[in-house]
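Peer 1: below: sequence and its predicted model.
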Amino acid sequence: MDGSPDRSQFWAKLTYKDNDRSTGEIVDWHPLLAHSADVAAVTEALLQRTILRDRVASLIGWDDLSDVHVARLSALAALHDAGKVTQGFQNRAFGNKPTSDHVTPAVSLFREDNRLEFFEALGVLSMLDWFPEQNVEEIVYHILLSTWGHHGEPVPPQRPDPVLWETTEVRSPTEGLRRLAGATQRWFPNAFKNEAQPFPALPSLQHAFNGLLTLADWIGSDGSFFPFADTLDAPMERARARAAEAVDALFLDPDGPRSVLSADSGFDQILEQPDWTPYPIQDAVRDVPVHKHGGLAVLESDTGSGKTEAALARYARLFRNGLVDGLYFAVPTRTAATQLHDRVTAAVKRLFPEEQRPPVVQAVPGYIKADDVEATRLPDSFGVRWDEEVQHRGWAAESSKRYLAAPIAVGTVDQVLLSTLQASHAHMRATALLRHFLVVDEVHASDAYMTRLMDRVLDQHLAAGGHALLMSATLGASARVDLTTDDGDVPGQDAAETEDYPLVTHVDATRTDPESVHAASSDASKTVAPTLCDDADAPQNVAQRALDHARNGARVLVIRNLVDDCIKTQQELESLAGDNTLLFGVDGTPAPHHSRFAPDDRQRLDNAVEDTFGPATPNRGVVAVATQTVEQSLDLDADLMITDLCPMDVLLQRIGRLHRHGRDRPDGYATARCVVLTPEERDLAPHISDDGQAFGPHGLGTVYGDLRVLDATWAVLGNDDLAPWQIPEDNRLLVERATHPDALRTVVENEGDDWHRHEQWVLGSQQADRQATGHVTIDRGEPFGAEPFPDDLGTAKTRLGQEDYRVELPHPVDGPFGAAIEELSVSAWQLDDPPETEEATDVKQGSGAFSFQFGGHSFQYDRLGLSQK
């Protein structure tokens, strides 16, 4: 509506001249009834045209939602902005006092003495028979909290301000409620006139509805789909037409892509290799039984056996059969996600014809990418600029809160885990995730905290009838039992060591009676000769050893557990090398590979390391020093690896970068060689403190907190009877020897009192981690709003890698690799307190480096990465 609203009219959204609120000049406005219709129509469309209708029904134990129940949920959605009728909110358009938001006054109605008057005006009393008669007031209270708490988290009722709801000569909030109620009843007559069984008194409905409504509000508030109305007439007719267009444009309705997915779509399309024969384990993943009401599969198979392609083939099968609407592919690191996104995008292009091809979003904060197109964030704006042909395909990529709303997304696992934390927009993430086939790669059991969070996610996903696949090259029997059963018995170590490998274990949503299928992976096998070396404390010796092998023509990968050790080794390497011909770098500039680089430089490092160590690259002697950033997903092929001691499952991941492909090897390197760096003393006990916690060097006891696993891994490495290793044939044996509960118990029993204290600390820490998840996760067994979200989730987010702070440079600065840097990240541990601003100050350019101030600290950024001065 052009101009400014009349003071007696109820507005929902405003546009100011030049999009500058400070001008006070309103040039366009959107009526409250129009916006209410927009969001209600999107809610209706999502329930009518996506699998969310089935998922919500499953969560409340029903086979389906009837059209009446869809209408009732849509009618509730129409009331989501009821608080905008208040004097406080409407005054914001006219500079009058008092002013207020619209959520707090709405939820505070429950504490108004005359609340029944307002609820009757809003039509709530006519909704009472939608819910069980017993405790109906409490049920309605929580369903309205879930309706009004649609801005990302529950809002608890506060002391009401009666002035906000008073009728004046200018306007009547009560009349505004009546208009909204009357319109809602006209829009959804079935909700009020037709009989239907009451919704069950289950909190799961409240939580799922809040997520659904929040997603609908994001879509219904998008001006590209729902421009401001130019008339007050027929708002719902307009809204339903716009909602249909939005659901189509965002590929939320899967019918189009599903209709063109060939019945024989499979590995040929996924891999672009005509007549390619999949490995038996890949066929097994695709073909294990599909449980109609949801199911979980766990794939244990070696690195390089095509787990990614197996997951995509299963997605295609589930999608074609209408059991999922989309895919979220979760991996541990941002590097892995950016690499995998390109592979999935290419496969999706081959699976779907262009006109019905769903977009593939890269769900990595700091990037805005859909398919193979990157967007530019507009300065001083929340908007982004896409190439014209992308249009709405990148909508979900524009905000990390929307990642899970994409039809297909490839991102980090933390985006999934945030759906179960008491964090902003967790409910929207969780409900959007219900549409997807959830694939989680590189699952490990070494972190009880992360494992418990994933278990919470799976509980919700499977309860809704969802489907999930967890994948690992190195999963132990104990972890597999925990994932696939509620209370299963872990086989003894001897039995565990002889279990089949590779293995696919599948189970229905109840997670009872899992079944397993054994099948061969590839016919590739490699011999690995492990060697122990006590030079972990001597970076100069490590650098010299690596250089000696590089001068013999070998490609050498050095992996240190700590960034500081990585940088020290890099510096020694450069000092000893004399020139850069044997050193990894970017366009001739030597550099280590670790996480403390700006996003654009990190991408350059990823590209460079694959260009140096990739399968199609020429043989030459070269050394790269890195951290865990290279142990997963990057397609690297080294002749020799030098690595710090780490848990056996992690070590096998790292060994996956050795002899990854068939190629000519330099003389003396026909057998893959892995040198494992250890402290000089074999005894780890001196690193155990009086309380049992461990604080050893090189990440022993800090990065990897369980010294029992490290000691058991060290023992396996020193067992000459097991060497050389045959990979993947020995994977099961090696993992169980170093991680099985019986093996860890043996370490403690053989080593003395220090180890008993450490075991108690580890077990206590694991139990504390499990309990800690209960304090930071959403309990969907409790009514919505019963537990307000905490003000700070710093510790929880830090453990998910979410507490990095964006640093924006006031102007582009030349970086160490010849390209301008505009932003980078600082970790929470590098600051004393959260920063007050994202902007860096006192930026000073040097030669291939720059310094800046941020959060009260001085930082240096150069070819070695980010460091504190």
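Peer 2: Yep, that arrived. Numbering: from 1, shown residues only.
Peer 1: contacts, neighbours, all on C-alpha from now
Peer 2: Noted.
Peer 1: any idea which element Ala40 lies in?
Peer 2: Assessed by DSSP states H and E, Ala40 sits inside helix 32-49.
Peer 1: identify the residues contacting the helix or strand just after that helix?
Peer 2: Moving toward the C-terminus from helix 32-49, the first helix or strand encountered (DSSP H and E) is helix 52-59. Outside of helix 52-59, the residues within contact range by CA atoms under 8 Å, 6 or more residues apart in numbering are 46-47, 63-65, 204-205, 208, 431, 434-435, 463-466.
Peer 1: which of these are buried, as a PyMOL select command?
Peer 2: For the buried members of these, the matching PyMOL selection, counting by 16 or more other CA atoms under 10 Å, is:
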select buried, resi 46+47+65+204+205+208+431+434+435+463+464+465+466
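Peer 1: chain center to stretch 398-405, what's the gap?
Peer 2: Centre-to-centre, stretch 398-405 and its host chain are 10 Å apart (CA atoms, centre = their mean, to the nearest Å).
Peer 1: swap in stretch 96-104?
Peer 2: Worked out by CA atoms, centre = their mean, stretch 96-104 lies 35 Å from the chain centre.
Peer 1: buried set for it?
Peer 2: For stretch 96-104, a neighbour-count test (16+ other CA under 10 Å) marks Thr99, Ser100, His102, Val103, Thr104 as buried.
Peer 1: SS state for the last one?
Peer 2: Okay, so that is Thr104. The local conformation at Thr104, judged by DSSP: H, G, I helix; E, B strand; the rest coil, is helix.
Peer 1: take this one as well and set it beside the first:
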Amino acid sequence: MSTDGDGSCGAGAGGNEAGAHRELLDLVLWGKEHGLGTPYPLICHLLDTAAVARALWADMVAPGFREQIAGELGLSVADTGRTVEFWAALHDIGKLTAHFQAQLGLPAGYPPPGHETPGHDRVANLWLASALERLGYPGGRRPLARLIAELLGGHHGRFHRIDPGDLRPAKLPFLGLGSGKWDEQRVATMNVLVEILRPAVPVTTLSRPSAVAVAGLVMLADWLASQTPYIKTRLDDVPRSGTVVELRRFFDGCVSAAPGLLDKAGLTRLRLRSGSFAEEFPAFPPNVLQASLAEQLPSAVTGPGLLMIAAPTGFGKTEAALFSARVLGAAAGRAGLYLALPTTATADQMFTRVARYLARRGVGDVSQALLHGMAWLSPVDEMIAKATSVEEISGDRETRARFPEWMRGRKRGLLAGVGIGTIDQALLAVLPTRHNALRMFALAGKTVVIDEVHAFGPYMRSLLVTLLGWLGELRVPVVLLSATLPAHVAAELAAAYRGSSAPGTLPQPVVPYPGWTYVQRGTPPVSHALPFPAEQRRRLQLELRLVEFGADGQPARLSAVTPEFTALAAQGGCAAVICTTVAQAQQTWGALVAWREALPEPQRPRIVLLHSRFPAWQREQITAEATSVLGRDGARPERLILVATQVIEQSLDLDVDFLVSDLAPIELLLQRAGRLHRHPVRDAARPAWAAAVGNEPRRMVVLTAPEADLTRIPDAWSYVYPAAALIRAERLLRERETGGITIPDDVQEMVDRGNPGDFPAYEDPLLIGFEKAEVERGADVMVEQQFAHNRRIPEPSRLLRLAELSAGDMPPEDHAATRFNADSVRVLPCYEGVDGALRLGGPNGETLPVPDAQGRLSRAELISVMRHTIPVSGHLVLGRGEDHVLPSPWRDIWPLGDLVLLRHSVDEAGQIGTARIGDREFVLDADRGLVEVKAE
């Protein structure tokens, strides 16, 4: 086929007025039928999809991404849009086979199916490779026609591995595609689409990363156009004949209807007001970090880039990131935003803060999604309404943040203009899961902000490196936030983003502490060290305190900190104790409660326990109360001791007068220290025993074994953290036990020495006598990195075929490993009385809701059940059997079928028995959460 003078594909059989009125397509050949009551012609579905793709290109796809694709294809943005909608229209052309059409009865006069019965997506891949080549698509070592065929063959979320020999036209009839009338209808369908859509012929080829993102766009267009309620609205307009004239008239109706589909789904482009930092955040003047970015960043940004910010907790990094993301996004033509947080709790908190920001700075409708495994339990609409009803919100009254119902479907939330969720949702894009291309497309139109980067272990960091490589190739701006960022990690992440385009002569980026560094591909990094505000400069006194270990190997924390807690009881104050494991936190809480009973009533502090093994509703309640009373402006209690695990380590706004922590890696100890005297506004009210002297706060006590004796470090500590990291931390602290740690001067050096890199540092002075521990750390790092290498998709420069994105068994997203050894499952504690009924929350609690006649529960009923669930490590429930699965009909309802049932028997006297799984026994305690009885 030839091209017209304007670069568009020739009209083929329908290229003249007479041909336009000649019936070319057989409308008996259907594309959709389920739920419609009548077959829907295939060409109608293809035109629907083209119209939706046109609307997406115009109203949702980021301008920078449109320009990128156009530049790669050698076309204008307008011509590229017509070409992309043509590709989208071709996605289901593989349904023109005997195998597919015979599902509703083989049409008269068409050859029957042969022995081969390939799926219609695979047929599209096979047939289009040569069909697009005949349109004049560029050839060479990597022919564009084959790439687009592979792209469209993956529209169901999985790309196919095709033998190149099978792409020869002469072989196609023997692979189940059929010949004769089947091939005639495929050719005629393509000709009609060319005539109606007038696509341009690309001049050059498309990069593999861009092809992946375009595949995601096609998947989205297909999803929207395949909605049964929408198709029903189009049934009355189905043409009576397959002429170009009638089909063009039908397409005009598709074009008119498509924007409404996007609006209902919330697929609109994010628009933010430009302005100074003071205009974006009028409630407070910019601090030194925020002022530096506001003054220096805009001139440094000339295109897509990577911004790395390292600063202490409480330094306003969130506001700095939002401002910077807008600046970077505007320069790169990326309108959307995704904020990736380490945990579901921190994502929930950030969601509210961002909703307020959008209410002030957004223009028009803004779709805002909460994204994590349990996000559907959150009352998102209430969270948005509450956040945007605050009096100080003074934005455009027409600004409306919403989380549309369509986006709450699985895999869709990342398509929102603004997403707030866990880092896992972004990392899923670089794992071989179905529809990973849709995630890549969603990210391609955004600026991505990733918080708490220092908390990533080797496995997650390897996945992050792969993700940054893809985001760099897709020209996606990225902001990385960290309280402490080791130099070798900063260099690794920057190199990943720069990719192969970075000249070898460019200097290594160094992120000053506190400060920021901006990196663009092919240009030297720009760094700015920040002068530390005098009022925030301080000397942190850390005291290493030996702790005794009981016969059970558990540390006796109470005896180690009795002097401080006695003073707290007498004078008042708020303290926190951070334990390494849930069992140790429960034990410590119990010891403190017993200690409190011996005190006079007025001196008894409240003892609060917070960890991950509370029912969801209870953990949310405890977290909300803790952040309320220990935050910057909360009504502070007179006496309180918070006992917790690492859940309070990051992103929670907590301020305590005194802090006790188990030994941990140095960067985590410094992070925890950020909870000590966090808000200067609280200083005047601190009790005398914990008050600061000048700028030196009260000590942070770190519990340790004698001289970091490996034989005395609890197994649980070295199971959670590498023993070498604990030894390094202990010796770094001993070096400064007398003089203290000057913040910020000493932080970067301590972080770098505590994190020497992935390769074993055999001659590290900090590990003299413990070289074996460093060898073990190196081995563990290699295991995690290899684990990541075996599971992630290839780096962009190594991707030869899109099929490599779908290699292996493609686990469902719920089982994809975004974290190393994170085999978390959810347990549901239930109480089973003599009547056999299962109750939630206690022996007298509500019974499990009863499914309706169709075996379904309402969303509210599902939420009421899931809010009683608890996440635990998979090893705790090894040996579970049939008795640990909900009975029918509950087990057949998503997501209840995946829950592990913990049956607590209740006898006639009301006595509650333990729940058993294998040789483990559990009990759900109202104060301590889920307790493993043997652990006591």
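Peer 2: That came in fine, so what should we check first? Quick caveat: nothing in here was measured; it's all calculated off a predicted structure.
Peer 1: got a TM-score for the two of them?
Peer 2: The TM-score (TM-score structural alignment, normalised by the length of the first structure) is 0.80; 795 aligned residues with a CA RMSD of 4.4 Å.
Peer 1: and the contacts of helix 52-59 of the first structure, which two are the farthest apart?
Peer 2: Spatially, the most separated pair among the contacts of helix 52-59 of the first structure is Leu46 and Ala463, at 19.6 Å (CA to CA).
Peer 1: show me where the stretch 651-800 of the second structure has helices.
Peer 2: Along the stretch 651-800 of the second structure, the stretches classed as helices by DSSP state H, counting those that start in this stretch are 666-673, 715-720, 723-735, 747-754, 771-791.
Peer 1: okay if I get those helices as a markdown table plus distance to Asp764 of the second structure?
Peer 2: Converted to a markdown table, the helices of the stretch 651-800 of the second structure look like this (distance: least, CA to CA, whole Å):
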| stretch | distance to Asp764 of the second structure |
| --- | --- |
| helix 666-673 | 15 |
| helix 715-720 | 19 |
| helix 723-735 | 9 |
| helix 747-754 | 9 |
| helix 771-791 | 8 |
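Peer 1: out of those helices, flag the one nearest Ala761 of the second structure.
Peer 2: Evaluated with CA to CA, these place helix 771-791 nearest to Ala761 of the second structure, the distance being 7.0 Å.
Peer 1: help me confirm that Phe110 of the first structure is found in a helix?
Peer 2: Yes: secondary structure assignment places Phe110 of the first structure in a helix (three-state DSSP).
Peer 1: quick check: closest non-adjacent residue to it.
Peer 2: Counting by CA to CA, 6 or more residues apart in numbering, Pro157 is the residue found nearest to Phe110 of the first structure once chain neighbours are left out, at 7.0 Å.
Peer 1: likewise for Pro199 of the second structure?
Peer 2: Taking CA to CA, 6+ apart as the measure, Pro199 of the second structure lies nearest to Thr83, with 4.5 Å between them; neighbours along the chain are not counted.
Peer 1: how many other residues sit next to the one you found?
Peer 2: By the measure other CA atoms under 10 Å, the count of residues near Thr83 of the second structure is 26.
Peer 1: per the alignment, Val660 of the second structure pairs with which residue of the first structure?
Peer 2: Under the alignment by TM-score structural alignment, Val660 of the second structure pairs with Ile642 in the first structure.
Peer 1: need the counterpart of Ala729 of the second structure in the first structure.
Peer 2: Using TM-score structural alignment, the partner of Ala729 of the second structure in the first structure is Thr713.
Peer 1: can you check Glu195 of the second structure too?
Peer 2: Under the alignment by TM-score structural alignment, Glu195 of the second structure pairs with Arg186 in the first structure.
Peer 1: its match belongs to a strand?
Peer 2: No: under the criterion used here (three-state DSSP), Arg186 of the first structure is helix, not part of a strand.
Peer 1: any idea how far it is from Gln767 of the first structure?
Peer 2: For Arg186 of the first structure, the distance to Gln767 of the first structure under the criterion CA to CA, to the nearest Å works out to 54 Å.
Peer 1: and the gap between Arg675 of the second structure and Asp780 of the second structure?
Peer 2: Taken as CA to CA, the span from Arg675 of the second structure to Asp780 of the second structure is 30 Å.
Peer 1: the more surrounded of those two?
Peer 2: Set side by side, Arg675 of the second structure and Asp780 show more neighbours around Arg675, with 26 against 15, by other CA under 10 Å.
Peer 1: rewinding a little: report the contact partners of the match of Ala729 of the second structure.
Peer 2: Contact partners of Thr713 of the first structure, counting by CA under 8 Å, 6+ apart, are Cys646, Pro647, Met648, Arg737, Ala738.
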